[in-house]
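*Asks:* Any chance you could fold what I've pasted below:
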Amino acid sequence: LLVRNWLSLFRATTYMSDTLSHVRQLLAPGGMLVLWEKTAPQRWLDLIFGLLGGWQKFNDLDLRPDSPLLSSSKWEQLLSESGFAEVVTVPKTGGRSTALSKETVIIAQAESNKIKEKISATNTSRKVALNKRKAALNKQQQSYLDEFITTYTRKTQKSQETAQRYRPLLADKRATAKWIMELKEMRYPIVGESANGSRMWDVDGNEYIDISLGFGVHLFGHKPQFITEAIQNWLNQGVQVGPQAKFVGEVAQLIQELTGMERVAFCNSGTEAMMTAVRLARLTTGRDRIVMFTNSYHGHSDGVLAVAPTNLDNNHQAVPVSPGVLQNMVDDVIVLNYGASESLDIIRANGHKLAAVLVEPVQSRRLSLQPKEFLQELRQFTKQAGIALIFDEVITGFRIHPGGAQAWFDIEADIVAYGKCVGGGVPIGIIAGKGDYMDGLDGGQWHYGDDSYPHKLQTFFGGTFNKNPLAMATAKAVLEHLQREGLSLQENLNQGTSKLVETLNTYFKQEDVPVKVIYFASIFQFVSSDNESYIFQPIEVEILIHHLIKKGLYIWEGRICFLSTAHTEQDIDYIISAVKESISEMRQGGFFPKNNQQIYQINVKQPERVRGAL
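*Replies:* Below you'll find the model as predicted:
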């Protein structure tokens, strides 16, 4: 029996010793169990395990106190205790051998003691490619999926051809995000041709109701007249980069009026905005350390690409989320569980060292967690300790409420990062905050005609396209529109999303479909009913997403969905019907069988505990 690592079925069980004992009984005399396992600490896998709900359900905490990964010695001990006569571990050779890639081949034999003779080294080697598709699905499901893939790729043929044509030239992460081998032939982004209102059309001529909306950018749908006019008027003036943008002051004032923030600065993305916010916090407080929370995303600058360690004896010292990010870039980062009282205790204990706490008030990758009381306690302590509370509202800002999450939760942050929808489709990043922090960009207030000067200590900040005049023109149009419409714009949008989500969740429950929709305001996501992981969802959920695309709902690879003010009640009704039709069709192919949750249910009360890794 050969078991490759990754999502090892052994590590996914409640008690590994019981599972391995059962496998031992199934093996014929002399039979071998071959495991290909990762046995060194792997920070990116710790992140995956922490995000995947199922990993929190194992009960053998004495064996796995911090992470599902086991060392070679632990594997040898466990297999011997499970009844295997002989166990041998062989380090995997070939390729790079680092702390992030170490793999071990573990061979355990039911009887006999001649393993070492059978696996002695040779002068030849060969690569083995595993056919993962056959292992994942039964015959009915595989047949259905093969037919569906053929239909899907035929419908979106030009998008697939585009991906294949430019793959040698274009390094495109979207094609490999959330990789599932069984769905390889459908792993390509849909190529857009045009868009208007709630609709978009791809290069194959297919029409979609767009519920990805530029990853949250298109709050008003595609081509709203007030934004189109702003862009056209700016183009008629010529492309001016260098002189101060005409509308930059007005945009700053509009942001102040809507959010209450004292001062404002502009850059080009949410990543840049958060990077600058952290720099300002460190400058103002004179401290180095920052706190982040598991499942939060604050852009891709190296200083925030951190995850919690597996070993908490190092005072919660974070580690890089992936290869290429140096450890010293995250040495001053602490990663904690969001919404947990234990996290508040750790923040209080380290308060004298902290420059800032970074928060996505509602995490885009965990929409169901909306911890208002936690945020209120966090705000109270950070204010007392002189720690900057930084809200990352790149997604939620202006979408959920004119005043963003600050107004929604009635909590005032020190610095807030905005982006996405406020640019109206044009790249933008905004840093807004209290004067004590924002003065670090320009030295604070001074006036003409007297002896005043920029007297505050300044950090570095710059960029060719900062305060881009096109972005200022579209942001002005967006903010003026939001100000005219008032809170009713977001309230109506949120109500429409609530209707959609409640209708679908009622249907899923009535029909015994192990899927649910989680949401916050006008942001929602399809997930497994017992697993809200952003990174890993069962293959059935991924197939469902592709079904919805085939039926004319555009959903991007990250699966986070949005509604816009351009969506109508008819659009919402169509989304509901498309989901129901997709479930019905998938059931004909052997997916989502009724009452299937009863088959896998384990009636064991899980103890409450704080996960060691995340």
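*Asks:* okay, CA-based contacts and neighbour counts for the rest of this
*Replies:* OK.
*Asks:* Show me the strands in the stretch 201-350 of the chain, by range?
*Replies:* Counting by DSSP state E, counting those that start in this stretch, the stretch 201-350 of the chain has strands at residues 207-210, 263-267, 289-293, 306-307, 319-320, 333-336.
*Asks:* Enumerate the positions of the first one that are buried.
*Replies:* It stands for strand 207-210. 207, 208, 209, 210 (16 or more other CA atoms under 10 Å).
*Asks:* Output the contacting helices and strands for it.
*Replies:* Counting contacts by 3 or more CA pairs under 8 Å, 6 or more residues apart in numbering; DSSP states H and E, strand 207-210 packs against strand 199-202, strand 553-554.
*Asks:* one step back: return the most buried member of the strands of the stretch 201-350 of the chain.
*Replies:* Burial of these is given as mean neighbour count (mean count of other CA atoms under 10 Å); strand 306-307 ranks first at a mean of 29.
*Asks:* Residues contacting it, please?
*Replies:* 43, 44, 47, 294, 318, 319, 320, 321, 330, 333, 335, 614 (CA atoms under 8 Å, 6 or more residues apart in numbering).
*Asks:* any chance of these in CSV, with distance to residue 178 too?
*Replies:* Converted to CSV, those look like this (distance: CA to CA, whole Å):
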residue, distance to residue 178
43, 17
44, 14
47, 14
294, 18
318, 24
319, 22
320, 19
321, 16
330, 25
333, 26
335, 23
614, 20
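*Asks:* One more sequence to fold, the one below, so I can look at both together:
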Amino acid sequence: MKAMTELQLEDRHRQFIEKMALEMAKTAPKSKENASMHQTHLVDQRKTGGLKKALKPLQFHLTYEKGDGAYLYDVDGNKYIDIASDNGVNLFGHQPAFIKEAIVNRLDKGYPLVGYTEELTQVTKLFSELTGHERVLLTQSGTEAVMWAVRIARAATQKKKIVIFEGAFHGLSDAVLAAKDQFGNSIAMGLGMLQEFADELIVLDYGNMDHLNVIEERADEIAGVLVEPVQSRNPANQPIEFLKEVRKLTLESGVLLIMDEMITGFRACCNGVQGLWKIKGDLATYGKIPAGGMPSGMIAGPAKYMNFVDGGVFDYDDNSMPSVKKALMAGTHTRNPIKLAATLAILTEIKKRCSASGKDACEPNACFLQDLNEKTMLMCEELNSFFVMKRVPIVIEYFSSLFRFRFLDDPNGVVKELLMILMRMNGVETSPSGNCFLTVVHSDKDIKAIIKAIKQSADTLLKEGFFYESDTAEEDDAQEEVQAATPARADKTNKPVQEPKKDDQMEKLRDLIVSDLKNFQEKGVMI
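*Replies:* Below you'll find the model as predicted:
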């Protein structure tokens, strides 16, 4: 089966879409009104993500009244099971009691921004304990954390170039945003972005062993290799052996390895993919989960690199002074006490759950997150089996509790957007970014309801003719692509899928997968 493109839609499809639009207008009238009337003053790039002319009456953002646990409630009184999880922030669901209590207690004391509060030292000590990194720097966002990590790498090595991998996302800084053209050259990604920034980036293919030669040959000009150990836009690609080789090569070449664990940190296991795969970066960036819903980011690493931020440790009662020349970094809200209170509450809860296993430190096979990760795997496998049985070109790729829908023949097409809209109408809310998550507060009943909603939505698309029979040759190719793209079930929940061979069927999907990057200019970048 193949999905209808927007240009292939017929009158019967348009009539069905009109019917859906009328139903949505009745179900969520206040949300639709809010989405329209506030555009004059509100600038929001996210509203254009995935926007299709044929579906525009259906693609307005909901106005939420509240979030509670695993659920979202809109201003029209509708309840949804939330699998957007605020783009991966809410590991413990919306407004867990322990975070609310910590924030309220801090609010009662005020929130001075300039000096230290007790939470600051508690947070950094506990963060180091959980991640295994020596020193920690707090930032105001994930984008800022990655931007500063790159600056630290350049300061420490006195070199300019940064290696990134196609398909990864490291935030909105010009310092880490570039695409690769057909000749392998780095190019600026959009309006207002300078080619001069892109020229300092080397874009390679993640998992391609042949590209290690580029790092080796150009090591004398490379300050750092920046990597999402499991790319949020391509979670089925888990090239552990490739990453081990990158780690070995960077150690031998005097190049810093920066592990961007913005999404996988505190999700794959307590100390992230670095702990799970036993591959530790020189620097690591975090955000989302450990900030407890507050705007924040973190950079962690050994003193020899982190000292480039504050000059290193010194004593106030002797003649010692900062010993390292500093790179410029500052921010008014870097140590905001409200976010520190939330972060301390999250880290304390994580440590408590780790300690419940009787272990002094997190062990991947005994991590409290393994149960959640296994539930995610079982849910995705059931749905992938359903898609195969129905012969629709959809695969759910997953890693830990992150999962993502992949349309194999039209990855950003109208049918993909229709599936998300139908899921909403069936009581499940997703994210425009495409990344979905389970949380520890999703019950077995919730997961069954999610599965049911997805199946009903796909069945509706089939019934209404949004998939059609391809010819025999196309069908054979599509079946091969489905088999290649479906993640293999691992013996252990987070055992990595074997690195794809250069000539296997995954290579045929390359142009489809990287279309996320190529569409950034017209759709906007979303995290």
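*Asks:* Superposing both, give me the TM-score.
*Replies:* The TM-score (TM-score structural alignment, normalised by the length of the second structure) is 0.86; 474 aligned residues with a CA RMSD of 2.2 Å.
*Asks:* Map residue 90 of the second structure onto the first structure.
*Replies:* Under the alignment by TM-score structural alignment, residue 90 of the second structure pairs with residue 218 in the first structure.
*Asks:* I'd guessed its match sits against residue 425; true?
*Replies:* Yes - in this structure, residue 218 of the first structure is within contact of residue 425 by CA atoms under 8 Å, at 6.4 Å.
*Asks:* Tell me which of the helices and strands packed on strand 207-210 of the first structure sits nearest to residue 368 of the first structure.
*Replies:* Minimum separation from residue 368 of the first structure across these (CA to CA) falls at strand 553-554, 22.7 Å.
*Asks:* Identify the residues contacting the very next helix or strand once past the closest one?
*Replies:* Sequence-wise, the next helix or strand downstream of strand 553-554 of the first structure (DSSP states H and E) is strand 560-562. Under the criterion CA under 8 Å, 6+ apart, residues 211-213, 215-216, 364-365, 522-526, 555 lie in contact with strand 560-562 of the first structure.
*Asks:* Tell me the one among the residues you listed nearest to residue 400 of the first structure.
*Replies:* Checking these against residue 400 of the first structure with CA to CA, the nearest one is residue 522 at 6.9 Å.
*Asks:* aligned partner of that closest one in the second structure?
*Replies:* Match for residue 522 of the first structure (TM-score structural alignment): residue 401.
*Asks:* residues contacting its match?
*Replies:* 267, 268, 372, 373, 376, 377, 437, 438, 439.
*Asks:* For the first one, give me its contacts.
*Replies:* Applying CA under 8 Å, 6+ apart, one finds that residue 267 of the second structure lies in contact with 91, 289, 369, 400, 401.
*Asks:* what's the closest of those to residue 12 of the second structure?
*Replies:* Closest to residue 12 of the second structure, out of all of these and judged by CA to CA, is residue 401, at 37.7 Å.
*Asks:* In what element of secondary structure is the nearest residue to the closest one once chain neighbours are set aside found?
*Replies:* Spatial nearest neighbour of residue 401 of the second structure, excluding adjacent residues (CA to CA, 6 or more residues apart in numbering): residue 373 at 4.9 Å. Per DSSP H and E: residue 373 of the second structure is located in helix 370-390.
*Asks:* Does anything pack onto the helix or strand that that helix is followed by? Which helices or strands?
*Replies:* Using DSSP H and E, the helix or strand that follows helix 370-390 of the second structure in sequence is strand 394-399. Strand 394-399 of the second structure sits against helix 370-390, strand 402-407, helix 472-485, with contacts defined as 3+ CA pairs under 8 Å, 6+ apart.
*Asks:* and the angle for strand 394-399 of the second structure with helix 472-485?
*Replies:* 20 degrees (axes from the mean of the first three to the mean of the last three CA atoms, to 10 degrees).
*Asks:* Residues contacting strand 394-399 of the second structure, please?
*Replies:* Contacts for strand 394-399 of the second structure (CA under 8 Å, 6+ apart): 230, 234-236, 268, 373, 376-377, 380, 383-384, 387, 403-408, 482, 485-487, 494.
*Asks:* That strand vs the first structure, average offset?
*Replies:* Compared with the first structure after fitting, strand 394-399 of the second structure deviates on average by 0.9 Å (mean CA distance after the TM-score superposition for the first structure).
*Asks:* host element of residue 400 of the first structure?
*Replies:* Counting by DSSP H and E, no helix or strand carries residue 400 of the first structure.
*Asks:* So what does it match up with in the second structure?
*Replies:* Checking TM-score structural alignment: residue 400 of the first structure goes with residue 268.
*Asks:* try residue 509 of the first structure
*Replies:* Alignment note (TM-score structural alignment): residue 509 of the first structure maps to residue 388 of the second structure.
*Asks:* which residues touch its match?
*Replies:* Per CA under 8 Å, 6+ apart, neighbours of residue 388 of the second structure: residue 482.
*Asks:* if we go to 10 Å?
*Replies:* Residue 388 of the second structure sits next to 394, 395, 479, 482, 483, 486 when contact means CA atoms under 10 Å, 6 or more residues apart in numbering.
*Asks:* looking at this, residue 66 of the second structure is in a helix?
*Replies:* No - assigned with DSSP: H, G, I helix; E, B strand; the rest coil, residue 66 of the second structure falls outside any helix and is strand.
*Asks:* Distance of the nearest residue to it once chain neighbours are set aside relative to residue 82 of the second structure?
*Replies:* Nearest non-adjacent residue to residue 66 of the second structure, counting by CA to CA, 6+ apart: residue 73, 5.4 Å away. Distance from residue 73 of the second structure to residue 82 of the second structure, counting by CA to CA, to the nearest Å: 10 Å.
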